[in-house]
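> I would like to see how this sequence folds:
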Amino acid sequence: MSASLFPVFLVGLLGSVHCAGMCGGIVGALSLAPPRARGNGIVIRLRTVAAAPAGLQAASYNAGRIASYTSAGLLAGGLAQGASNLSALPALQGGAYVLANLLLAALGLHLMGAWSGIARLEHGGQLVWRHVRPLLARIGPPDTPGRMFAAGALWGWLPCAMVYSVLVTAMLSGSAVSGALVMLAFGLGTLPMMLALGLAGARLRGWLRLAAVRVACGATVLAFGLLGLARAAGSLPASWLQVLCVTPGMAP
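Here you go, the predicted model:
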């Protein structure tokens, strides 16, 4: 295995308080969507379909979302693997490793409400999202597990600074398979929160907006980034930090 997946999982778990703001409402809306759609100003009544249990709807949506993350990690890791014969790659790897941990530190500050500069990364993803978003209309109302999976797969490409920060680590993981596993671990880390949001809805989102919760989660993510930067600088031993730092095998 090229990368330590435990810290990536923890980043997803703790950083998922960010998901409450970006995707929590989406999950709730999809889970409660009525079995009809509106097109060209006319209400189109669809054939009656038995509504799936809320738990199955939430699980289907998140399975699609995590599948998108895994696919993105596969692409990112594959691109880096394909460029492995470049003579300048070691220097690029070192720089990207520092960048990955800087992004983690910035994400922690963002979750704490101390600095929102990392959110500017999301503007860069709008180009892709403009092509993906129209596909949602073609899925139809998310009244079956299959449609919920498809909706989740598309929403997985929603511009998100937290996802981008972990994608850098996926790129550094050493191979397409390792990159996919990095993003899978991240997606699984976000799963408990997203499943809970799909079932508990606004009540849980209100709790996650509490300053104490966001500061605690953000401070932990910030610590991951700072430990990684300290390791990159060689000021801390690598042996025990492997468990806590996002340290791809390709990194120095």
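> contacts, neighbours, all on C-alpha from now
Will do.
> For the protein, which segments are assigned as strands?
Under the criterion DSSP state E, strands of the chain are mapped to 36-39, 42-45.
> To H110, which of these lies closest?
With Cα to Cα as the criterion, H110 lies closest to strand 36-39 of these, at 36.6 Å.
> That closest one - contacts with which helices or strands?
Contacts defined by 3 or more Cα pairs under 8 Å, 6 or more residues apart in numbering; DSSP states H and E place strand 36-39 against strand 42-45.
> mind checking how far the strand it packs on is from the chain centre?
Averaging C-alpha positions (Cα atoms, centre = their mean, to the nearest Å) puts strand 42-45 34 Å from its chain's average.
> what packs against that strand?
In this structure, strand 42-45 makes packing contacts with strand 36-39, judged by 3+ Cα pairs under 8 Å, 6+ apart.
> Now the strand it packs on: buried residues?
Within strand 36-39, the residues that count as buried by 16 or more other Cα atoms under 10 Å are R36.
> and the strands of the chain as CSV, adding distance to T144?
Output for those, formatted as CSV (distance: least, Cα to Cα, whole Å):
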stretch, distance to T144
strand 36-39, 12
strand 42-45, 15
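> structure for this one too, so we can compare:
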Amino acid sequence: MIEFSLLTALLAGLLGGVHCVGMCGGIVAAFSFRADGSTPPFRLHLAYNLGRVSSYTLFGALAGALGGSLKLAGFLPVQTLLYLLAQAVMILLGLYLAGFNRWVLVFERAGGALWERVKPLFQKLLPVRSLPQALLAGMAWGWLPCGLVYSVLVSALAAGSATSGAALMLAFGLGTLPNLLGMGLFARQIQPFMQRLWVRRAAGLAVAGFGVWGLLRLAYSAWSGA
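From the prediction side, this is the model:
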């Protein structure tokens, strides 16, 4: 199911842009101006986002390694249980993006303490004046507590290995690129569209649909193997 999970993560990142625009809009705005007040070139925004995606990939590797260690420790049903949990969280995430619940904000509150430790480092990197500085700022940005990121991390936990977990979060991070990279360059044009109710509802229900489809695949696999 790894190919399906990678596609799901990629599309979750892409469709989750309705959340990214609201969650990261302030940070993107801070990145959009240099000390002299001019807008930084495309390569700086790309460096910010590559740094952010690299942090996501690291998180995925750690989560996948943890899930794999639980499996190797002899917890036989752990892979199936983690997969079920991942699909359930995906459904809740989709409903959150659509505006029907706020359950995934629990994840954001849980990560707040960690962000408070990273935030001073992040602030010291602003304003950004070079590509290495932009890359480091982007890596720090990746630690911002985000229910969308944490929800997908559950799927990385279920991936069963560091490599699979890293690949899944890399796919998710690449899915977020069009929205956040575009937000940095065309904020005024993109933000109003992404905040429309029908866009949020359609994107959220599509993400929830991935979770439902994952559960159906698991049920079919269990039924056909019985």
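> returning to what we had before: so which of the strands of structure 1 comes closest to A114 of structure 1?
strand 36-39 (41.0 Å).
> before we move on, the earlier item: so which of the strands of structure 1 gets nearest S68 of structure 1?
S68 of structure 1 lies closest to strand 36-39 among the strands of structure 1, at 25.0 Å (Cα to Cα).
> ok so, going back, out of the strands of structure 1, which gets nearest to L104 of structure 1?
Nearest to L104 of structure 1 among the strands of structure 1 is strand 36-39 (40.0 Å), distances taken as Cα to Cα.
> Show residues contacting the closest one.
With Cα atoms under 8 Å, 6 or more residues apart in numbering as the contact definition, strand 36-39 of structure 1 has outside contacts at 43-46, 140-141.
> Pick out whichever of those residues sits closest to G113 of structure 1.
Proximity of the contacts of strand 36-39 of structure 1 to G113 of structure 1 (Cα to Cα) peaks at P141, which lies at 35.2 Å.
> those helices in structure 2, which residues are they?
Ranges of helices within structure 2 are 2-15, 17-31, 42-72, 78-97, 105-124, 131-141, 147-158, 162-194, 197-225, based on DSSP state H.
> Please name the nearest non-neighbouring residue to the spatially most central residue of structure 2.
Structure 2 has V149 as the residue nearest its centroid, 3.2 Å off, counting by Cα atoms, centre = their mean. Once flanking residues are discounted, V149 of structure 2 sits nearest to Y56: 7.9 Å by Cα to Cα, 6 or more residues apart in numbering.
> got the contact list for the equivalent of the one you found over in structure 1?
Applying TM-score structural alignment, one finds that Y56 of structure 2 aligns to Y69 in structure 1. Residues near Y69 of structure 1 by Cα under 8 Å, 6+ apart: 156-157, 163, 180, 183-184, 187.
> so of the helices of structure 2, which one's packed in deepest?
Of all the helices of structure 2, helix 147-158 carries the top mean neighbour count, a mean of 26, counting by mean count of other Cα atoms under 10 Å.
> Find me the equivalent region of stretch 131-151 of structure 2 in structure 1.
Here stretch 131-151 of structure 2 aligns to structure 1 at residues 145-165, judged by TM-score structural alignment.
> of the contacts of strand 36-39 of structure 1, buried ones?
With neighbours counted by 16+ other Cα under 10 Å, those contain buried members at 140-141.
> Can you lay out the contacts of strand 36-39 of structure 1 as a markdown table showing distance to A83 of structure 1?
As requested, the contacts of strand 36-39 of structure 1 are exported to a markdown table (distance: Cα to Cα, whole Å):
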| residue | distance to A83 of structure 1 |
| --- | --- |
| V43 | 51 |
| I44 | 50 |
| R45 | 51 |
| L46 | 49 |
| G140 | 40 |
| P141 | 42 |
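> For the closest residue to A35 of structure 2 other than its chain neighbours, give me its contacts.
Nearest in space to A35 of structure 2, with sequence neighbours left out and distances taken as Cα to Cα, 6+ apart, is P127 at 5.9 Å. Contacts for P127 of structure 2 (Cα under 8 Å, 6+ apart) come out as 30-31, 33-35.
> Distance check, P127 of structure 2 against R188 of structure 2.
21 Å (Cα to Cα, to the nearest Å).
> do V128 of structure 2 as well
For V128 of structure 2, the distance to R188 of structure 2 equals 22 Å [Cα to Cα].
> Then L170 of structure 2?
Separation of L170 of structure 2 from R188 of structure 2 (Cα to Cα) stands at 28 Å.
> sorry, back to before: straight-line length of the match of stretch 131-151 of structure 2, end to end?
End-to-end distance for stretch 145-165 of structure 1: 30 Å, by Cα to Cα.
> same check, this time on stretch 13-20 of structure 2
From its first residue to its last, stretch 13-20 of structure 2 covers 9 Å (Cα to Cα).
> distance between it and the chain's centre?
Per Cα atoms, centre = their mean, the displacement of stretch 13-20 of structure 2 from the mean C-alpha position of its chain is 8 Å.
> Over in structure 1, find the residue span it aligns onto.
Stretch 13-20 of structure 2 maps onto residues 12-19 of structure 1, going by TM-score structural alignment.
> What residue in structure 2 is paired with G228 of structure 1?
Match for G228 of structure 1 (TM-score structural alignment): G214.
> ok now do its match, which residues does it touch?
If a contact means Cα under 8 Å, 6+ apart, then G214 of structure 2 has Q87 as its contacts.
> do the same with V98 of structure 1
Applying Cα under 8 Å, 6+ apart, we find V98 of structure 1 in contact with 228-229, 232.
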